[in-house]
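**Q** A predicted structure for the sequence below; I have some questions about it.
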Amino acid sequence: MPRFKRILLGLGLLALLLLTLRLWPQTPLREAAPLSRLVLAENGELLRMTLASDGQYRLWLPLEEIAPAMVEAQLLKEDRNFYWHPGVDPGALVRAALATYGGGMRQGGSTLSMQLARRLYGLNSRSIAGKLQQIALALWLEARHSKHDILEAYLNLAPMGGNIEGVEAASRIYFGKSAAQLSLSEALALAVIPQQPRRGRFGPALQRARLQLMAQWRQEHADDPRNDGLLELPLTARSRQQLAFRAPHLSEQLLASRPDDTLHSTLDLALQTRLERLIEQFVGDHRRQGVHNASAILVDSRDQAVKAMVGSADYFDAAIHGQVNGAQARRSPGSTLKPFLYGLALDQGLIQPMSILRDAPHAFGAFQPENFDGRFAGPLTAQDALIRSRNVPAVWLASQLRQPSLHGLLQRAGIRGLRSEEHYGLALALGGGELTPAELAGLYLMLAGDGRLRALRWTRSDRSEPGPQLLSPQAAFMVRDMLRHNPRPDGLPADARGRDWPVAWKTGTSWGFHDAWSAGLVGPYVLVVWVGNFDATPNPAFVGVRTAAPLFFRIADALPLALPQVRAPVDRPPPGLTRVDVCAASGELPNRWCPQTRKTWYIPGVSPIRVSDLHRPVWVDRLSGKAACPPYDAASSELQVFEFWPTELQRLFAAAGLPRRTPPDAERDCRVQAAIDSLEVPRISSPLSKVTYSLRLSQPQENIALAASAAADARTLYWFADQRLLGQGAPQAPLQWRPEKSGQYQLRVVDDQGRSSSRLLRVEFLP
């Protein structure tokens, strides 16, 4: 075979061998050494860097993300012919041997591939045998890996002073930034460290080496505009002792729960710092009251991102068990769960915000709840019962709930550690269970939106997929509106610190004064605050409104100042919610005699609604004050309106120092019912009975007229269809109604005296 053919054959076999080596499965160089882990703030600032398992600070950054100046500076310093040699540069080796063994200064001739081989295989390259072994392994690396992978590995594994390896770890520690953001001056400084890693302290020796490399850079890159900068100025670098250790509880939580090497959190570092400072100041101000610890979590309701989390007042204080993460500790929530109980009651048609509930002694089997102040307020609106945290109305509502109950809602919300519903009984409404501040924040996040559960987002890669619908959008809005009427604990107006940041909030106190809570919505944020001791030591000062609420409002007042560019979205009522006038005293539709009305939100077809009969007229004898008997004489008697409260509520009013006038007993005084003489009920004239009304879909203006004749004393008629309030008006003014769909409806008309009549109606829609 001719010689040139043998050469070609040999080259071909060599090429095939190299290709086989390159394609043969191999362990990526990234796995050559264990890595540190990073926790970053939302803006990329470092919160925490851990040591790798071998005690080194080492991070891995893809070559494409490393600043080009860093790559070029390293090649200029270590291996200018990197892309042209097979792993060994013979010329560099000869020059190094002549310099080293010819009596001159010791000089290295290792390529980046050779240096990487020494690092990977732990070689001693100072001897001739070690050097030969290094050369062989460098050639082996080049045969097995691409230039891209070798250069990437070197930049991520090169010694950078002490126990720091790689440009990413060095850049994070020395300059507080990623190697992707290095300036030319910083890149030149890092490029000279691998040859003299003891100079990692950025002293004069390293500065001289950097200036020498800078001169070479200017020769190689004469046209680089960065050369005109102040590159000669000494660099200021941090030490390992100054390595960031921020948001320690959040960092530890993410490191323990996520496998990723780099955890990019949603934390706003400015808000985190402000929250830490406010809690530290609050604990210092209240230390004499026995307050030593607190935690808080702040969530952006617009994207479910956790913006700040403080697990304890001082992470480093062992006396308060400061390393415990209070935001993930299970505690009794007190009354902070009541808003969700009321939300369920709104959805199940038990109440509307102005419904009257009784705060009176009541036994639920063997359970006899009492209020925190030991008193009973008598009749009060559902809104007042919620914001005043009355226990008896809450337990009564819990006893009336169908499925889901409050326990069922908590189960669907994913609250961990719940016992059976029978274990808690009705006491769950008063905070009988346990949950974490983070879980409570998730519930209030649901309340801040449309009633659908959404998971908290702890990292930028988290996706908050919609979960189960726990409350209707209408009920969630009504609860928010009710909580916005909760007065501030300092007596200031609700909008004292900014009308654009409404606050809807609730407090809670656990049994035995172990935990004080305040949770709610502050503009577009959800804020939960807890005050207590991690060892469960009780303290009479741990009362939600006295201890947690002041801290809650310190933070709430600081947020608009810290975020002047943020505007809270306007909380508009969702479709399917209307406003109606109700009698202020009874919470029901006003009859003719109701002296005062107020507005309430109402879900048509769901919210309970009927005409009030609390206020009734009675003819009273002017001289005796007793009920006048018919025939009535206007000269000796007059018509007076009384509130007809049940006897037990009359006693409560009297006990509270608010006695109500007792109506005259007409049956006793006259043996007749004292009322207006007319007993005429409204008579429906339209629609007709036993008639099917046909409406055309193509004619949206077609309606059904609702009209009725009424007694002379009737001033207002209320029209209902299957318990849904259609509207109200004077008897002489027909109401126009267009049903939503075909079907049978039970129409009912009620006058403001409480008299009513009804009629079945069938409706068909035609094309």
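**A** Noted; the coordinates are in hand.
**Q** alpha carbons only for contacts and neighbour counts from here, please
**A** OK.
**Q** Compute the distance between Ala73 and Asp79, please.
**A** According to CA to CA, to the nearest Å, Ala73 and Asp79 sit 10 Å apart.
**Q** just Pro560 next, same as before
**A** From Pro560 to Asp79 the distance is 55 Å (CA to CA).
**Q** one step back: Ala73 and Asp79: which is more packed in?
**A** Ala73 (24 against 19; other CA atoms under 10 Å).
**Q** So that one is in contact with Trp217, correct?
**A** Yes: Ala73 lies in contact with Trp217 (CA atoms under 8 Å); the separation is 7.4 Å.
**Q** can you give me the strands for the stretch 351-500 of the chain?
**A** With strands called from DSSP state E, counting those that start in this stretch, the stretch 351-500 of the chain shows them at 356-359, 378-381, 452-454, 466-469.
**Q** in the first one, what's buried?
**A** By neighbour count on 16 or more other CA atoms under 10 Å, the buried set for strand 356-359 is 356-359.
**Q** Now do it: everything it contacts.
**A** Around strand 356-359, the neighbours that count as contacts under CA atoms under 8 Å, 6 or more residues apart in numbering are 376-382, 385, 390-393, 585-587.
**Q** ditto for the last one
**A** Under the contact criterion CA under 8 Å, 6+ apart, strand 466-469 has outside partners 412-413, 451-455.
**Q** Please compare the first structure with the one that follows:
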Amino acid sequence: MFVIVFTACRIFDTWIDNTNLPLTLAETSTEVLDRNGKLLRAYPVGTGLRRLAVQPAEVDPRFLEMLLRYEDKRFHSHAGVDPIALLRAAGQALWNTRAVSGGSTLTMQVARLLEDGTTGRWAGKLRQMRMALALERRLSKDQILTLYLTHAPYGGAAEGIRAAAYSWFGKEPGRLTPAEAALLVALPQSPERRRPDRFPEAASKARDRVLARMQRQGILTEEQARTARQTPLPHRMAAFPRLAPHLADRVKAAQPGQRQIRLTIDRQIQAQMQHLAAEAVRAGGERLSAALIAADHQTGEVLALVGSPGYADAQRRGFVDMTQAIRSPGSTLKPLVYGLAFDQGLAHPETLIHDGPADFAGYAPQNFDGAFRGDIRVREALQQSLNIPVVKLTQELGPARLMASLRAGGAAPELPGGAPGLALSLGGVGISLQDMVQLYAGLAAGGQGPRLRMVQGAAPQPAGRLISPEAAWQVGDILRGLPVPAGARRGTIAYKTGTSYGHRDAWAIGWDGRHTVGVWMGRADGTPVPGIFGGDLAAPVLFEAFGRLKPVLEPLPPPPPATLIVSSAELPQPLQRFRPRDAVFSAPADAPELIFPPDGARLALDSGGLTLKLRGGTAPFLVLANGRPVLAGQRQREFPVPSPGPGFSSLVIIDGAGRSDRVDLRID
């Protein structure tokens, strides 16, 4: 008899050991987490299932206790099959002539889930028993429980306890109320027929049965059970988090196969900024888009990145990540030009510079309003975002040097074609919002900051130096003096706005003592938005972003010790007024200039004489025609002179200070 029993046991053991088990390492969703480990986005697996990796330690202990008490109270003592439970189920079925309770252990349920099959009748039960016994031999109890928590169905596309907690309650399963835990215990038994959004009555009855048993077993008090029964059921499945979706797509593509990616993003700040972007475009038409980046310029960590107001908004092309789009920066590059000029000794914030008509080899820029201010301090020229002064500085620096500085600062500007020209400083280059924030973070960090980074664990790397600490402080000191939107406090943020040609892009980028924020607004397809300006549209969003980023702004830094802080009159003589490097060979800025007739003109003979038009100079004026005086003591700047007659002639104008200008012309 012993031999027969021994032989039967050996055969049974061999039969169990030879069980072919399905794969236990099922694919789980790729999760993108924030800096604190909170879920930003989870990508579906298979045919759209949400299956998130989980460990028992991450789940509410009371839920685990309720689960085991309800489904398999001898889970930790049986070998995969619970004979007592099977006998009880069989006895109840015989007594009631129908199945009243199941005898499946949690391990048998895991076997069915892994096999993705149905229980069936006897054949199905036997198959599950064999697989359960094999699982218990090869895995620990904790591993089996983990498989159940990962694979149990909870209705819809939710598979596993974490997906269920997010789908039904919008949170992680680490802390569940008794009502929530009871519903999640009951759902896997019939996940579609007990869905609370579709069959609330069935869901309520199933939940209440779990609560009643937990009360009888002393897991819940009578008051806890009564409160849980009165708790409303969720009436719909909650959407999974979709925070920083554009950045999540980017890092997922860059790290294929990585199941968990932790970013530097702060989930709470990201949610605030996404909401702000959606608010900002609401009144601007269905095609208006926006993008925003908030970064810590001391560490380089990006805390929020909003690629569009709505990832799924087709009207606004929300799927396009506008933080990466190449756009014209408008006037937002001007601070860097001034900073480079300060470094090169070309100017100081208190230097006088002339804002008047200028021609740079055929390129004649105009100010935005078409007006000229005459002599003006460099500080005011930047604050008023005048075009002619910054082009003068760009010419002295050289557009190639400006491009090199952009690249050294961590940006990747794109030229529309050919070599860089003077229009570069007015927005004649393509650059992304992310690169603009990188450049401004360098200014905010004293002329050289860290490279922006979005993934936790990436080693901090410095960007190249843009300008000196002294020049960076001077730029910030100028920009902190700009007028601010209504209700904002002046002097707390150094910022600059910009509007690209044709009103296609509105920008506002700024910093306080710790953070740099950049805002872009426009249309994703690049078409104009009539009437948009960076100051009107983007600047209020910038200041609101700082308000949502933190309750109190951090003060801007004090000037470095070597910073020259004096008035215009106290500046060294070469810095009191801006003059080009070759000014010694050029006429003074206020020298007289014959603007009509122009040099080389060909005019028809007129018996009434010629009309001359002057610019600059000091009255009275003397006019020479072919070396002979034809008019003296003239104080007007537009006046007639006798015609010098047919043929080639020269006209010379001499002002009261002895300065002159000459034109050659031909009269037929």
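**A** Structure received. Keep in mind the model is a prediction, meaning the values are calculated, not measured.
**Q** Could you dump the contacts of strand 466-469 of structure 1 into a markdown table with neighbour count added?
**A** What follows is these, written out as a markdown table (neighbours: other CA atoms under 10 Å):
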| residue | neighbour count |
| --- | --- |
| Arg412 | 15 |
| Ala413 | 21 |
| Gly451 | 24 |
| Arg452 | 21 |
| Leu453 | 24 |
| Arg454 | 22 |
| Ala455 | 22 |
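**Q** How about the contacts made by the residue mapped onto Arg229 of structure 2 from structure 1?
**A** With TM-score structural alignment as the criterion, Arg229 of structure 2 lines up with Glu232 in structure 1. For Glu232 of structure 1, the contacting residues are Leu211, by CA under 8 Å, 6+ apart.
**Q** if you set the cut-off to 10 Å instead, what comes out?
**A** 185, 207-208, 210-211, 214 (CA atoms under 10 Å, 6 or more residues apart in numbering).
**Q** With Leu382 of structure 2 instead?
**A** 331, 334-335, 337-338, 349, 389-390, 475, 478-479, 482, 496.
**Q** And it, how far from Leu25 of structure 2?
**A** Taking CA to CA, one finds Leu382 of structure 2 at 61 Å from Leu25 of structure 2.
**Q** and what of Asp321 of structure 2?
**A** 34 Å.
**Q** Ile565 is in contact with Pro349 of structure 2, correct?
**A** Yes: applying CA atoms under 10 Å, one finds Pro349 of structure 2 in contact with Ile565, separated by 8.9 Å.
**Q** Geometric centre of structure 1: which residue is closest?
**A** Per CA atoms, centre = their mean, the C-alpha nearest to the average position across structure 1 is that of Val299, at 3.4 Å.
**Q** Secondary structure class of the residue mapped onto it from structure 2, three-state.
**A** Using TM-score structural alignment, the partner of Val299 of structure 1 in structure 2 is Ala295. Secondary structure, DSSP: H, G, I helix; E, B strand; the rest coil: Ala295 of structure 2 is strand.
**Q** residues in contact with Ala295 of structure 2?
**A** 264-265, 301-305, 437-438, 441, 452-454, 511, 514-518.
**Q** Can you give me the neighbour number for the closest residue to it other than its chain neighbours?
**A** Among residues not flanking Ala295 of structure 2 along the chain, Val302 sits closest, at 4.2 Å (CA to CA, 6 or more residues apart in numbering). Counted with other CA under 10 Å, the neighbours of Val302 of structure 2 add up to 22.
**Q** Aligned against structure 2, show me the partner of Gly322 of structure 1.
**A** Matched to structure 2 by TM-score structural alignment, Gly322 of structure 1 sits across from Gly318.
**Q** Could you do Ser125 of structure 1 as well?
**A** Using TM-score structural alignment as the criterion, Ser125 of structure 1 maps onto Thr119 of structure 2.
**Q** Could you report the neighbour count for its match?
**A** Using other CA under 10 Å, Thr119 of structure 2 is surrounded by 16 other residues.
**Q** ok, the closest residue to it other than its chain neighbours - contacts?
**A** Setting aside the residues directly before and after it, Thr119 of structure 2 is nearest to Lys125 in space (CA to CA, 6+ apart), at 6.1 Å. Neighbour list for Lys125 of structure 2: 103-104, 108, 112, 118-119, 131 [criterion: CA under 10 Å, 6+ apart].
**Q** Tabulate these (TSV), appending secondary structure and distance to Ala458 of structure 2.
**A** TSV is the format used below for the contacts of Lys125 of structure 2 (DSSP: H, G, I helix; E, B strand; the rest coil; distance: CA to CA, whole Å):
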residue	secondary structure	distance to Ala458 of structure 2
Gly103	coil	51
Ser104	coil	48
Met108	helix	44
Arg112	helix	42
Thr118	coil	47
Thr119	coil	48
Met131	helix	44
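**Q** ok, now how distant is the match of Val299 of structure 1 from Tyr440 of structure 2?
**A** Ala295 of structure 2 is 10 Å from Tyr440 of structure 2, by CA to CA.
**Q** And Ala371 of structure 2, by the same measure?
**A** Relative to Tyr440 of structure 2, Ala371 of structure 2 is positioned 29 Å away (CA to CA).
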